[in-house]
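Engineer: Have a look; sequence and predicted model below, questions after that.
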Amino acid sequence: MDRQLLPHLAIVLAVHRRRGFAAAAGELGMSASAVSHAVRAVEEQLGQPLFARTTRSVRLTEAGEAFLHTLAPAMAEIADAVDGFGASFGRVGGVLRINAPHVALPMAVTPLVAEMSRRHPDVEVEVTSEDGLADIVAGGYDAGVRLGHTVAQDMVAVRLTPPFKAIVVASPAYLASAGTPRNVGALARHNCIGFRFVTSGGTYAWDLLDRKAHVSVEVKGTVRVTNALYARDLALAGIGIAYIFEPLVRAELADGRLRQVLPQSAFEEPGLFLYFPRRAAQAPKLRAFVDLAKDMLGLATAGARPGSRE
């Protein structure tokens, strides 16, 4: 391979991670034309297009997916080697890239990032918030955050939160106007705030318990969101009934701005986990983040879910 292409490989990863040439250029401090030139140089060397470009989106081609599946781990190993050399002299540094859903930010990520900045100021933490099931390896991330049951078995998983319940809530004003549903079936007659996945375009069915049996409930209403935290705001505004993780509305339930509906139908989730490939576990920047998570949350990580974990 032409050695002059080596600097271009990180640019290819940035375009995929940022899902666009302009966004990658902003991250890298380059012009969009320079980013485009670098990607084109790699594509010419490989003899295959890596990205399918339209006026609205940039996505990997089949060849691009195969290439990045190999490239991303190799580039991560190089970065880890550089960071590890610095750590051997007592310095933990580098860029730690985390992919997390929006709901995980206030529940787990924000306090960790804040403390990480205080303890390890040479580490630059970059958090990408998206609610789809991202491929953290191909995306060039060091780690991701997911609900426990969605973490792949070949990943190392570290618990970030205890288990918590997904509950149904509404404002007193809405319930006074529309009435309070007494069973899961009654939700069909209410204005329910729906959730749509940006990546897949699919809508989320609410996981609930109906007479102690797990059911997935398709709901309808006048509003649908792509950020569960906004569903909370809409519920507070009296728009309708929202489905949300209980820790996110604990304060609103305590002060009466929201009320829990169908408490007997609340569904327990396994909790949020930080996950990453085993080969990344010894990277100093990630090791520091994991150790910090354990210190702050004080949770045992063994036995919560089958598979590899710490």
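Structural biologist: Looks like it arrived, so ask away. Numbering: from 1, shown residues only.

Engineer: all contacts plus neighbour counts: C-alpha atoms, from now on.
Structural biologist: OK.

Engineer: give the contact list for the spatially most central residue of the chain.
Structural biologist: Among the residues of the chain, the one closest to the centroid is Ala100, at 2.1 Å (CA atoms, centre = their mean). By CA atoms under 8 Å, 6 or more residues apart in numbering, Ala100 lies in contact with Val127, Thr128, Ser129, Glu130, Asp131, Gly144, Val145, Arg146.

Engineer: pretty sure Gly240 is in contact with Ile193, am I right?
Structural biologist: Yes: look at Gly240 against Ile193 with CA atoms under 8 Å: they come within range, at 6.2 Å.

Engineer: what touches both of those two?
Structural biologist: By the contact definition CA under 8 Å, 6+ apart, Gly240 and Ile193 are jointly contacted by Gly221, Leu234.

Engineer: does Glu44 belong to a helix or a strand, and which?
Structural biologist: Per DSSP states H and E, Glu44 falls inside helix 32-46.

Engineer: And Ala72, by the same measure?
Structural biologist: Per DSSP H and E, Ala72 falls inside helix 62-87.

Engineer: now for that helix, which elements pack on it?
Structural biologist: helix 6-18, helix 284-297 (3 or more CA pairs under 8 Å, 6 or more residues apart in numbering; DSSP states H and E).

Engineer: for that helix, the distance to its chain's centre please.
Structural biologist: Between the centre of helix 62-87 and the centre of its host chain there is 20 Å, according to CA atoms, centre = their mean, to the nearest Å.

Engineer: try this one next to it:
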Amino acid sequence: MRREDLVDLSTFMAVAEERSFTKAAARLGTSQSALSHTMRRLEARLGVRLLTRTTRSVAPTEAGERLLATLGPALDSIGNELESLGELRDKPAGTIRITVSDHAVQTVLWPALERFLADYPDIHIELSIDSSFTDIVTDRFDAGVRLGEALAKDMIAVRIGPDVRMVVVGAPAYLASRPAPRVPQDLADHRCLNLRMLSSGGLYAWELEKDGREVRVRVEGQFTSNNVPMLVRAAAAGFGLAFVMEDQVTDHLRDGRLVRVLDDWCPPFAGYHLYYPSRRQPSAAFSLLVEALRYRS
């Protein structure tokens, strides 16, 4: 294979995965015109059209899908081999791409990474902060960080944080105007603050549990947001009940701006885990990162 073939194929894979010349150009650090020229050259050389282009989108053709299915694992294998060559260096090196939610990076990941990056200056970390569920294989991440109960079964998961807990909270002034809920069904008589999920676009159903009994409640209220800090502000301002991570309202609970309700329906559950494909052969750099993040109670 000629060197330019490998470059052209890498370009095709970036455009096909991103389904956008603009996003692919940003990912590869080049211009859209250069990518378009490369794709025309590759399609002319192969004699088949690999991409269907419209004014709004780009998608692989049938031939493009076949090539992508073969090309992805092959280039991954080459990338893993290049990483393994780095293990022959005196110092571990390489780039590790991780997808993580904002809450996880603030509470668990960054405190550990701050020390890790200082100890291993030749290891580069790229974080994509996104609360939606990401396919780390398709999107070519090395690993992801999510709550333990949300992980796919075919992933290796390493616990990197303690148990976490959700709480139902409201302002004292709001709760003074009506009886506090005692069971999940009582939420129907309350104004509640809804969270719009970034992954699905739907509203989050509150997940409550007591004595092994699990209940999912669809709540209603005046205010909805896809941003948890905004829900906390709205709750503190008296606009209803919010269902959030306990550590996101620690100060509010301490100074009395918010109080808990339904506390016996909010048990702790598995905290954050680093996860990655079971077929991945970890590099020296990645193995060091796993050990640095591993939670030790």
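Structural biologist: That came through, no problem. Keep in mind it's a predicted model, so treat the numbers as computed, not measured.

Engineer: re earlier: can you pull out the residues in contact with the helix holding Glu44 of the first structure?
Structural biologist: Against helix 32-46 of the first structure from outside (CA under 8 Å, 6+ apart): Met1, Leu5, His8, Leu9, Ile11, Val12, Phe21, Ala22, Ala24, Ala25, Pro49, Leu50.

Engineer: how about a cut-off of 10 Å?
Structural biologist: Residues outside helix 32-46 of the first structure that contact it (CA atoms under 10 Å, 6 or more residues apart in numbering) are 1-2, 4-15, 20-26, 28-29, 31, 47-51, 63-64, 67.

Engineer: Including mean neighbour count, could the helices and strands packed on helix 62-87 of the first structure go into a markdown table?
Structural biologist: Below are those laid out as a markdown table (neighbours: other CA atoms under 10 Å):
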| stretch | mean neighbour count |
| --- | --- |
| helix 6-18 | 19 |
| helix 284-297 | 18 |
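
Engineer: got the residue ranges for the strands in the stretch 101-250 of the second structure?
Structural biologist: 123-129, 143-147, 155-159, 166-170, 194-195, 206-210, 213-217, 224-225, 242-245 (DSSP state E, counting those that start in this stretch).

Engineer: what angle do the first one and helix 284-293 make?
Structural biologist: Note on geometry: by axes from the mean of the first three to the mean of the last three CA atoms, to 10 degrees, strand 123-129 of the second structure and helix 284-293 are set 60 degrees apart in direction.

Engineer: post-alignment, strand 123-129 of the second structure versus the first structure, mean distance?
Structural biologist: For strand 123-129 of the second structure, the mean deviation from the first structure after alignment is 1.7 Å (mean CA distance after the TM-score superposition for the first structure).

Engineer: Check the third one too.
Structural biologist: Once the two models are superposed, strand 155-159 of the second structure sits on average 0.8 Å from its counterpart in the first structure (mean CA distance after the TM-score superposition for the first structure).

Engineer: what does that strand rub up against?
Structural biologist: 143-148, 151, 270-280, 290-291, 293-296.

Engineer: now with 7 Å?
Structural biologist: Contact with strand 155-159 of the second structure is made by Tyr272, His273, Leu274, Tyr275, Tyr276, Pro277, Ser278, Arg294, Tyr295, as judged by CA atoms under 7 Å, 6 or more residues apart in numbering.

Engineer: The first one - how many residues pack around it?
Structural biologist: Each residue near Tyr272 of the second structure was counted by other CA atoms under 10 Å, and the total is 28.

Engineer: I'd like the distance between the spatially closest residue to it that is not a sequence neighbour and Ile160 of the second structure.
Structural biologist: Once flanking residues are discounted, Tyr272 of the second structure sits nearest to Leu147: 4.3 Å by CA to CA, 6 or more residues apart in numbering. Computed as CA to CA, to the nearest Å, the Leu147 of the second structure to Ile160 of the second structure distance reads 10 Å.

Engineer: related to what we said a few turns ago, in whatever helix or strand comes next after the helix holding Glu44 of the first structure, what's buried?
Structural biologist: Following helix 32-46 of the first structure in sequence order, the next helix or strand is strand 51-53 (DSSP H and E). Within strand 51-53 of the first structure, the residues that count as buried by 16 or more other CA atoms under 10 Å are Phe51.

Engineer: about what we covered before: select, out of the helices and strands packed on helix 62-87 of the first structure, the one closest to Ile78 of the first structure.
Structural biologist: Nearest to Ile78 of the first structure among these is helix 6-18; the distance by CA to CA comes to 11.0 Å.

Engineer: packing partners for the closest one?
Structural biologist: Under the contact criterion of 3 or more CA pairs under 7 Å, 6 or more residues apart in numbering; DSSP states H and E, helix 6-18 of the first structure touches helix 21-28, helix 32-46.

Engineer: Which residues does it contact?
Structural biologist: Contact with helix 6-18 of the first structure is made by Phe21, Ala24, Val35, Ala38, Val39, Val42, Gly139, Gly140, as judged by CA under 7 Å, 6+ apart.
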